[in-house]
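Q: Please find the sequence and the predicted model below.
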Amino acid sequence: MKIATYNVNGVNGRLPVLLRWLEETTPDVVCLQELKAPQEKFPAQAIQDAGYQAIWHGQKSWNGVAILSRRQLPQELRRALPGNPEDSHSRYIEAMIDGILIGCLYLPNGNPAPGPKFDYKLNWFKRLTAHAETLMAQSTPVVLAGDYNVMPTEIDVYKPERWVDDALFRPEVRAAFKDLTNQGWTDAIRKLYPEEKIYTFWDYFRNAYERDAGLRIDHFLLSPQLAPRLKAAGVDRHVRGWEKTSDHAPVWIELADR
């Protein structure tokens, strides 16, 4: 099974890019973030015509997450993290596909830090970690995939000294990611490529993509039941070079059959 995650940065504005990539790579499951579309404006028919069934949680102008599947209609389990019923941001959706629980997430950016947005990010991270702990206690194989908006280590960021005060790289955020993985989750990319420079995001400014001034902020975390099935992983970096593309590139893993 091939599972991908892709922050599309506007699903309707980037629809030609998304459809081109789906046709080129045909992943079995896709987690999308930053739809930037209300629920009724999700391009469901175009996605279906491309061979995918989908569930999604939209939000006007911002956020938004979706899970696409070539195999079967994702069986939705939840569309919000527990822990704050007042939270209106559409940043999490969860479904079962072929016996695997897929959690698709879009963690808050948190800038400027310190400040209310940074506090919201840390609180959201705590809720994610608490929910992940309950998932870890189950016997179900789990993938937590998406845009985490965190570079876990210095190897995950171009010129880390320039990012020390940014909400994506502050010590509190990196510690929160470590607390999460310490539950027993496997960072799929780092499992297969422990020392390599791998980026998933390049800013639109200052020719970041051309200079390879990137960040690794899109991650796959695998539960212990699933980690032994990891066969391959990578970044479709070339998609970031397409016209009118997202500032993220798609990231993917391949899992062996049970």
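A: That came in fine, so what should we check first?

Q: contacts and neighbour counts: CA atoms only from here.
A: Noted.

Q: What is the burial count for residue 225?
A: 15 (other C-alpha atoms under 10 Å).

Q: Ok, residue 205 next?
A: 8.

Q: ditto for residue 19
A: Neighbour tally, residue 19, other C-alpha under 10 Å: 15.

Q: With residue 122 instead?
A: Neighbour count of residue 122, defined by other C-alpha under 10 Å: 19.

Q: With residue 158 instead?
A: 20.

Q: do the same with residue 98
A: 11.

Q: Contacts only, for it.
A: Listed by C-alpha atoms under 8 Å, 6 or more residues apart in numbering, the contact set of residue 98 reads residue 71.

Q: what's the spacing between it and residue 74?
A: Residue 98 sits 9 Å away from residue 74, taking C-alpha to C-alpha, to the nearest Å as the criterion.

Q: residues touching the nearest residue to residue 226 once chain neighbours are set aside, list them.
A: Computed as C-alpha to C-alpha, 6 or more residues apart in numbering, the closest residue to residue 226 that is not its neighbour in sequence is residue 141, at 5.4 Å. Under the criterion of C-alpha under 8 Å, 6+ apart, the contact list for residue 141 reads 99-101, 222-226.

Q: what about versus this one:
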Amino acid sequence: MAKRKDASALRIATFNVNGIKTRLPHLLQWLAREQPDIACLQELKALDDAFPIAEIRDAGYGALWMGQRSWNGVAILARGMDPIESRRGLPGDKADTQSRYLEAAAHGVLVGCLYLPNGNPQPGPKFDYKLAWFDRFLKHAQHLLDAKQPVVLAGDYNVVPTDDLDIYDPKSWKKDALLQPESRERYRKLLAQGWTDALRTMHPGENIYTFWDYFRNHWPNNRGLRIDHLLLSEELAPKLRASDVDRWVRDLPSASDHAPTWVELAMSTPAKKATKKSIKKVAKKA
């Protein structure tokens, strides 16, 4: 296994695998090459008992996961340890059974792994669900921020923040739920709470994408969208060292339409060994 170039930093990544069974070889190859300390996965598209925990443990990772048949599903992997679960499911609607949010502590930070609803077609019930889920997420995110703990909210947000830098050409996507004013307004509200968009902060004027669909040669022509985001709490934002996209994964045969997106934080050894008690108290107040 190759050593990561900067092993002193804490690397946290998000990766919509678009099917854990189909893309397991890609996932394992990526884990071996890039060695993220924490990896948040979305769209497992598998039940809990089909999660490949043996293979992931063999790769050096502990894991938590919440599956669902044929669609959705999220997981948190932690290198060299088992992540400590703090929340399973987004609060605010006990009737919501979709597997879209998982939260855990690992390596001194609290990580929220999310797969925000797509919302298409819109208008309609799927878009209404997207906005309602987003409103619940806004409330929970504010709670996490108020707790003054090191938190990362990582996942597929299904929101393209802007027309100018976050999408190759918005014209053909104007009716898509990912670009609707209501979706973007909620993302802006999230940032206004005090969260830092790591990828955009490190690439302020760059057209940088995390998703390329399977149609019309969008990947070879770099016609992408930025919908996978890592947001840092005020405690972590000053530690931001780097953030980027592992584009090589998208170029693999039969790849996911997303590429892993990551952030590196300059974390001291004491910070990495933050006590379980200080992290767990965030969940108890939710």
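A: Perfect, I can see it now. These numbers were taken from a predicted model, which means no experiment stands behind them.

Q: Can you classify the aligned residue in the first structure for residue 154 of the second structure as helix, strand or coil?
A: Under the alignment (TM-score structural alignment), residue 154 of the second structure maps onto residue 145 of the first structure. At residue 145 of the first structure, secondary structure determined by DSSP: H, G, I helix; E, B strand; the rest coil is strand.

Q: The longest helix along the second structure vs the first structure, average distance?
A: Using DSSP state H to define each element, the second structure has its longest helix at helix 125-146. Taken over the aligned residues, the distance from helix 125-146 of the second structure to the first structure averages 0.3 Å (mean C-alpha distance after the TM-score superposition for the first structure).

Q: Touching that helix from outside, list them.
A: Contacts of helix 125-146 of the second structure (C-alpha under 8 Å, 6+ apart): 90-92, 116-121, 151, 177, 182-183, 186, 189-190, 193-194, 233-234, 282, 286.

Q: cool, and stretch 204-222 of the second structure?
A: By C-alpha under 8 Å, 6+ apart, stretch 204-222 of the second structure touches 164-168, 223-228, 245, 247, 250, 257-261.

Q: and these, which of them are in strands?
A: Taking DSSP state E, the ones among the contacts of stretch 204-222 of the second structure that sit in strands are 228, 245, 261.

Q: Just the buried residues of the contacts of helix 125-146 of the second structure.
A: Neighbour counting over the contacts of helix 125-146 of the second structure (16 or more other C-alpha atoms under 10 Å) leaves 90, 116-120, 151, 177, 183, 186, 190, 194, 233-234, 282 as the buried ones.

Q: And the strands in the stretch 151-258 of the first structure?
A: Assigned by DSSP state E, counting those that start in this stretch, the strands in the stretch 151-258 of the first structure fall at 186-187, 201-202, 214-215, 218-222, 230-235, 251-255.

Q: so stretch 185-194 of the first structure aligns onto which residues of the second structure?
A: Aligned by TM-score structural alignment, stretch 185-194 of the first structure falls on residues 195-204 of the second structure.

Q: Give me the aligned partner of residue 122 of the first structure over in the second structure.
A: For residue 122 of the first structure, the aligned position in the second structure is occupied by residue 131, per TM-score structural alignment.

Q: now the nearest residue to residue 68 of the second structure once chain neighbours are set aside: how far from residue 280 of the second structure?
A: Once flanking residues are discounted, residue 68 of the second structure sits nearest to residue 47: 4.8 Å by C-alpha to C-alpha, 6+ apart. Plainly put, residue 47 of the second structure is 27 Å away from residue 280 of the second structure if you go by C-alpha to C-alpha.
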